[in-house]
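Participant: Predicted model follows, preceded by the sequence.
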Amino acid sequence: MVTEKFRRQLRQEAEKWWQEGWIDASLYQRLSERYQLDEIETSANNRFVTILLSLGGVLLGLGVITFVAANWQEWSREFRVFLLMGLFVGVNAAGFYLWRRPASSRGLQRLGHGLLLAGALILGANMALMSQMFHQSGVVYELYFIWGLGVTAMAYSLRLVSLGVLAWILLFISYWVWWFSGSFTQGATWIGMMINEMALVASLVFIPLAYWCRSRIIFCLGGIIFAVCFVFGIRPLSLWNNPNAGWLVAIAFTLPAALLWAYNLDAWRFSRSSGSRVASPVPVAADPFQAIARSLAICFFGILFYIFAFHWFWNDSLYRSASDRWNWQSWHYLDVILFIALTVLGWLRLSYQLRSLRIFQERSVNTGAIAVFIILTAVIFSWHTSIQPLPIIAPFLLNLMLFLLAIALIRDGLALGTRRTFWGGMSLLVLSIISRILEYDTDLLLKAFVFVLCGVSVIAAGLYFERNLKPSRTALPTNSSPESMP
């Protein structure tokens, strides 16, 4: 998948090659035509205009909704139904017609895109107003959930990334409204059961949509909603004092990262031959979204280690009241079992890499390091919950893993010349040091010294990194190995 960043880097390098005589004008022209290097700035301007028109479409939809609400009581019910249906069909039909215009009419295409986005908003308003007119009572999270599914169907049919993002927002809102309303402690409707399994539902909705639209944004959002909803769906802190649920707590805090790191479409077709391809000297094409999944796995561990590095998180008295409210049903295990099976298949494929694992790797954050993090994290949480509390050892080990993860990211950023990895590790390291200084009762002079030291270290490290920055080895498209990650 060719990104705009790659095209910009290729244009810069191709111009240098041409000026230095490595390539001639005809080869440069073929590269320009193949990767559309002359249209980079035009694409950026078009994207900005699209954003403005999308924003205008959203405001237009909100304005229409507000106008209808202002005159709602004065119209008859038949006229209301006709108005709502006509507005929805008219806006979407006009948007679809303009959006399907030839490529030369890009302005009309963007206008149609904005109208389709406004039509998705009108869909939610129609649902709410129709239920009100016909006295169909319900809760808010059900409205957002069905609205999100409707927008998802529109995104699949039109292959629009903006509609996929809007569907993600609506489904995420429905989940949090459902969560904070405490509906998981009450009798569940079919919508409530689906929202409770949001990690599975979102994975089935957004991961195929990401491939259908070829969108990194949708895949990243799908990975985020999977990880968040999986952890909150199990509610591990409510099981903190349940000695029989230590394995479930360990799964909640390790399985999202394990599954994201092992993610690869070829992994679900696991066979002996697929494993042999991993060790083959001939490179094979990796999944286009594997790097994003592995970045999300690293982010998950970074956030997890940072949160539970605070010692007061391991105070059992904080979770006694929550433990009494826990109500675990048998059907809650369905998504857990499915995700465990997928994770096992993925790591069976990665096991062929672990067999030939070298002591010194090109990357410090590799499959072996992630496997160690997963095992240690699972042991810590299960031991603390099921066997014996670890109020001192657990935060110490998590601080140690947080420190090692930050150092590994800094090392990878320096070795491979990737700014995002380097500054991610630096931010994690400085944040952990400052948090420990503020958490424990230390002298103000020591805190001032640590702040100054962190500031000087960040400036010095940044200057050193920028001065010794190496060109990224992944600047040109290559067949990525399974160990590849951003």
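Facilitator: Happy to help now that I have it. Just so you know, these numbers come straight off a predicted model, no measurement behind them.
Participant: rest of the way, CA atoms for contacts and neighbours
Facilitator: Fine.
Participant: Packing partners of the lengthiest helix in the chain?
Facilitator: Secondary structure of the chain per DSSP state H: the longest helix is helix 40-70. Under the contact criterion of 3 or more CA pairs under 8 Å, 6 or more residues apart in numbering; DSSP states H and E, helix 40-70 touches helix 4-19, helix 106-133.
Participant: deepest of the ones you listed, which one?
Facilitator: When the helices and strands packed on helix 40-70 are scored by mean count of other CA atoms under 10 Å, the highest mean neighbour count falls to helix 106-133 (a mean of 22).
Participant: gap between it and the chain center?
Facilitator: Taking CA atoms, centre = their mean, to the nearest Å, one finds helix 106-133 lying 26 Å from the centre of the chain it belongs to.
Participant: Downstream of that helix, the next helix or strand is which one?
Facilitator: helix 140-158 (DSSP states H and E).
Participant: In the helix or strand just after that next one, which residues are buried?
Facilitator: The first helix or strand that comes after helix 140-158 along the chain, using DSSP H and E, is helix 161-180. Judged by neighbour count using 16 or more other CA atoms under 10 Å, the buried positions of helix 161-180 are 161-175, 177-179.
Participant: Could I get the buried residue list for stretch 235-243?
Facilitator: R235, P236, L237, S238, L239, W240, N241, N242.
Participant: Which residues lie in contact with the fourth one in this structure?
Facilitator: What that stands for is S238. Counting by CA atoms under 8 Å, 6 or more residues apart in numbering, S238 touches Y319, R320, A322, S323, D324, R325, W326.
Participant: one more structure, for comparison:
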Amino acid sequence: MVSEKFRRQLRQESEQWWAEGLIDAALYEKLADRYQFQHLEREASNRFVAILMGLGAILLGLGAITFVAANWQEWSRSFKVIVLLSCFVGVNVAGFYLWRQPTSQKGQQRLGQALLLLGAMLLGANMGLMSQMFHQTGELYELLLVWGLGVAAMAYSLRLTSLGVLALILVNLGYSGGWFNWQLWQQFSWTSLIVQHLPLVVSLVFVPLAYWCRSRVIFGLSAITIATSLIFNLKPLSSGIVTSGWLPAIAFGLPIALLWAYSDRIWQRLSTSLTATPALASRTVTTDPFQPIARSLSIWVLGIVGYFLSFRWLWTDYSGYRDGALANWHWQPLIDAVLLAIVAGLGWLHLSYQLRRDLLRVQEKAINSGTIALTLVLMTIVFFCHSFLPGLGVLAFNLILFVLALGLIRDGLALASRHTFWGGMVLLVLGILSRMLEYDTGLLIKAIVFALCGVGVMASGIWFERHIKSDRPLSLPTSSQE
């Protein structure tokens, strides 16, 4: 599908071509009909109306909640139940009716989506007030978890991205509250199972929802949730230092390996190998729309982990902390790690199969599958051997940080990608400044380094902009470019 940015650029350029006499009116009309120039302003207006509708729905919901709260004590229990259920059912029925209107009536569809979003918010209000009326005690994070899963069910039934995003936000808020409740890790309940196995829950609930809704936002948020919750649940730094062994290797390495090797072709190949003939299986090759997002997030996770573990104080002598670290560790999240490690292993096997069959182009990027694999091997070696070689961890992760930064800068220059180039520059400058502030250096040296970093950033930015302008092709960018 052609992006709106491409259509706006094409309209601007084609109008200039027409004014300069490079094309005639007939060709301009063909371009306008093919790319629907006349609908561009209407689509922008519809988006603005949708934002206003969503904001209005939120304010309307807050007003309704405030009104109910003001008269709550004066109403009987039966009347309260009738009011809550009537509001919830009425808003959702009205939203569903408007949302199902024909495509030509965009305004009513967007109003319906806003009402459905309001209905999802009323679901949480109803749950909280019902539990209060019938004296059902519980923690706030339990309400958020149940609320989020309920909104996820609504998102599945209606196939709405906005509801999926809201469900993910609620689940993450509930997870944050439950993770800090240390008693939860000692008990067995459905909330403790969700918190302790959130990576698996998100993988089974929200990743399929991203494909069902065809939403890059839901997939990106799901991938971030899986990576962060996997690290937090395994607690590799429960005593404030990096211990030696398999625990930090899994906690920090598995999210990177999983995100980089992720592809839905794994399941396609498994399903076709079980149900289809070899000829049909060989023809079943489709592109994964979410793989670029997963790989970009893998690089982000690697950069954050590399920067965080490049500090010297995390690699202090751990001999007095090992028992305390193991005492604060729980084995339940290891189930998620094992299952996700199987998925990551299948992904890397599929990736190696593609490389052997030459189904991928030559990897022109500096940050490629080979670089990621070597980095993961180096990280594993460091986590197992740093107790025998003091200083190995600090040296290795500083090396990883600066190599990643230089690789991103190189790829940004080669591909004329601003995001990649400036991501590498940010990592490089952060690494240099952090080392200068961490180690005992004189103020004069710090001042010189800060000044050089500032001048270097400005000079590199000016040079990069000139570089991409000189190398920019004369034709319009394709619709896939951002």
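Facilitator: On my side now, so go ahead. None of these values were measured; they are calculated from a predicted model.
Participant: Now the TM-score, please.
Facilitator: Put the two chains on top of each other and the TM-score (TM-score structural alignment, normalised by the length of structure 2) is 0.88; 471 aligned residues with a CA RMSD of 3.3 Å.
Participant: wait, which of the contacts of S238 of structure 1 is closest to G192 of structure 1?
Facilitator: Closest approach to G192 of structure 1 among these (CA to CA): W326, at 16.3 Å.
Participant: State the distance from the equivalent of the closest one over in structure 2 to L443 of structure 2.
Facilitator: Residue correspondence to structure 2 (TM-score structural alignment): W326 of structure 1 is matched to N328. Computed as CA to CA, to the nearest Å, the N328 of structure 2 to L443 of structure 2 distance reads 41 Å.
Participant: Residues in contact with stretch 401-409 of structure 2: which ones?
Facilitator: 303, 306-307, 310, 366-367, 420-428, 431.
Participant: can you do 7 Å?
Facilitator: With contact meaning CA atoms under 7 Å, 6 or more residues apart in numbering, stretch 401-409 of structure 2 is reached by G303, G306, Y307, A366, I367, T420, F421, G423, G424, M425, L427, L428.
Participant: can you check stretch 192-202 of structure 1 too?
Facilitator: Contacts for stretch 192-202 of structure 1 (CA under 7 Å, 6+ apart): Y175, G222, I225, F226, C229, F230, G233, D335.
Participant: can I get the helices and strands packed on helix 40-70 of structure 1 in JSON lines with distance to R277 of structure 1?
Facilitator: Shown next, in JSON lines, are these (distance: least, CA to CA, whole Å):
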{"stretch": "helix 4-19", "distance to R277 of structure 1": "27"}
{"stretch": "helix 106-133", "distance to R277 of structure 1": "43"}
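Participant: my read: P333 of structure 2 touches L234, true?
Facilitator: Yes - when contacts are counted by CA atoms under 7 Å, P333 of structure 2 is listed as touching L234 (6.2 Å).
Participant: just to revisit the earlier point, what about the longest helix of structure 1, how far off from structure 2?
Facilitator: Once fitted to structure 2, helix 40-70 of structure 1 is off its aligned match by 2.0 Å on average (mean CA distance after the TM-score superposition for structure 1).
Participant: Tell me what angle that helix forms with helix 4-19.
Facilitator: Per axes from the mean of the first three to the mean of the last three CA atoms, to 10 degrees, the angle that helix 40-70 of structure 1 makes with helix 4-19 is 160 degrees.
Participant: Pull out the buried positions in helix 40-70 of structure 1.
Facilitator: So, applying 16+ other CA under 10 Å, buried residues of helix 40-70 of structure 1: 40, 50-51, 53-54, 56-58, 60-62, 65, 68.
Participant: What separation do you get for G95 of structure 2 and M127 of structure 2?
Facilitator: As judged by CA to CA, G95 of structure 2 and M127 of structure 2 stand 20 Å apart.
Participant: Check M425 of structure 2 too.
Facilitator: Taking CA to CA, one finds M425 of structure 2 at 48 Å from M127 of structure 2.
Participant: Identify the residues contacting the helix or strand hosting L326 of structure 2?
Facilitator: L326 of structure 2 is part of helix 322-327 when elements are defined by DSSP H and E. Here helix 322-327 of structure 2 makes contact (CA under 7 Å, 6+ apart) with S238, S239, T243.
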